[in-house]
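Visitor: here is my input, please return the structure:
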Amino acid sequence: MENIKLNEFSLEATPNQTLSLEAFKGRYSVIYFYPKDNTPGCTQEGQDFSELHPEFLKLNAQIFGVSKDSLKQHQNFKQKYAFPFELISDPDEQLCKMFDVIKLKKNFGKEYYGIERSSFLLDPELNPIQAWRKVKVTGHAQAVLDCLKQNV
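Guide: Okay, here's the model as predicted:
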């Protein structure tokens, strides 16, 4: 498993709360990083995690979505699709850097740094169980749930 070094942080999250490392303790945590609210892949990924959310809850797991979008954008995105989990706003890339998800990307011939779609499963003591990099949305939420079931 990757060596992820979690440091203390303080970030805004839906609904108007501030989260720190403490938010991930005591339960299994799925932290999924996605590029941007209201884009097709990111919307589908959120909907897939939403659909499986009750099964994650049964296994004492919480889900957090993370992108660089503002809290206001997150609140609108969450409300529009009725996501049952919280979205974390990381405009300064605090969490993104801890999980090493900022990568050089190319789009229409332009290079830029952005979030590489990635997910992480942490145990209740914040130990990483599994990391998924360069995620393809289709079937991903189910793969995360299957991994959780094997580790609970």
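Visitor: CA only for contacts and neighbour counts going forward, please
Guide: OK.
Visitor: G114 is in what secondary structure piece?
Guide: strand 110-115 (DSSP states H and E).
Visitor: compare with the first, here's sequence two:
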Amino acid sequence: MSGQELQEGAAAPDFTMPASGGRTVSLAALKGQPVLLYFYPKADTPGCTKQACGLQEALPQLGRLGLTVIGISPDKLPPIEKFAQKFGLEFPLASDPDHKVAEAYGTWVEKSMYGRKYMGMERSSFLVDAEGKVARIWRKVKPEAHAAQVLEAARQLAG
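Guide: Okay, the predicted model is just below:
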């Protein structure tokens, strides 16, 4: 885990990852348009499903604002593909099994469940502006409210 936490206004770390639908996602390839990177713990779990479906529902509005959405989890591609197909998720879901991208964004953190500590994905999102800088950061995201928060921030970014 990197010692410093990514701040708003900082350059967003670049990446290239395999994603659902046989796609490859790269931040550099999206330069010139805003991007929402959302990190989620595990495909097809209740919170992650709520969050993904909320974003899918908001996708037409987000698209009109020029925003690209990319979901990132430590899952391998087969469960990600299954999740995307099951819920009709059109935006790319990227696979970060070695959590290199999550570490670059500070979302691979120590968690605790029933007193046991382990490393895992923190549900966090980053709104990256057209210049590749982090415009907004949401940590410990509430899945139900997230799409509305993103839509509001994307509207502000679009001016």
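Visitor: after superposition, what's the TM-score here?
Guide: Scored by TM-score structural alignment, normalised by the length of structure 1, the superposition of the two chains gives a TM-score of 0.93; 152 aligned residues with a C-alpha RMSD of 1.4 Å.
Visitor: just to revisit the earlier point, return the distance of the strand holding G114 of structure 1 from the chain's centre.
Guide: Averaged C-alpha coordinates place strand 110-115 of structure 1 at 19 Å from its chain's average position (C-alpha atoms, centre = their mean, to the nearest Å).
Visitor: number of residues surrounding the residue lying closest to D92 of structure 1 once chain neighbours are set aside?
Guide: Sequence neighbours aside, K68 is the residue nearest to D92 of structure 1 in space, at 7.3 Å (criterion: C-alpha to C-alpha, 6 or more residues apart in numbering). Other residues near K68 of structure 1 number 23, with proximity taken as other C-alpha atoms under 10 Å.
Visitor: tell me the contacts of the equivalent of K68 of structure 1 over in structure 2?
Guide: With TM-score structural alignment as the matching criterion, the partner of K68 of structure 1 in structure 2 is P74. Taking C-alpha atoms under 8 Å, 6 or more residues apart in numbering as the definition of contact, the neighbours of P74 of structure 2 are 41-42, 95-99, 121.
Visitor: which ones among these map onto strands?
Guide: Restricting these to those inside strands, with DSSP state E as the criterion, leaves 95, 121.
Visitor: which of the contacts of P74 of structure 2 sits closest to V25 of structure 2?
Guide: Checking the contacts of P74 of structure 2 against V25 of structure 2 with C-alpha to C-alpha, the nearest one is S95 at 9.8 Å.
Visitor: residue range for the strand holding G114 of structure 1 in structure 2?
Guide: Equivalent residues of strand 110-115 of structure 1 are located at 116-121 in structure 2, counting by TM-score structural alignment.
Visitor: contacts for the matching stretch, please.
Guide: Defining contact as C-alpha under 8 Å, 6+ apart, one finds that stretch 116-121 of structure 2 is touched by 39-41, 73-74, 102, 107-112.
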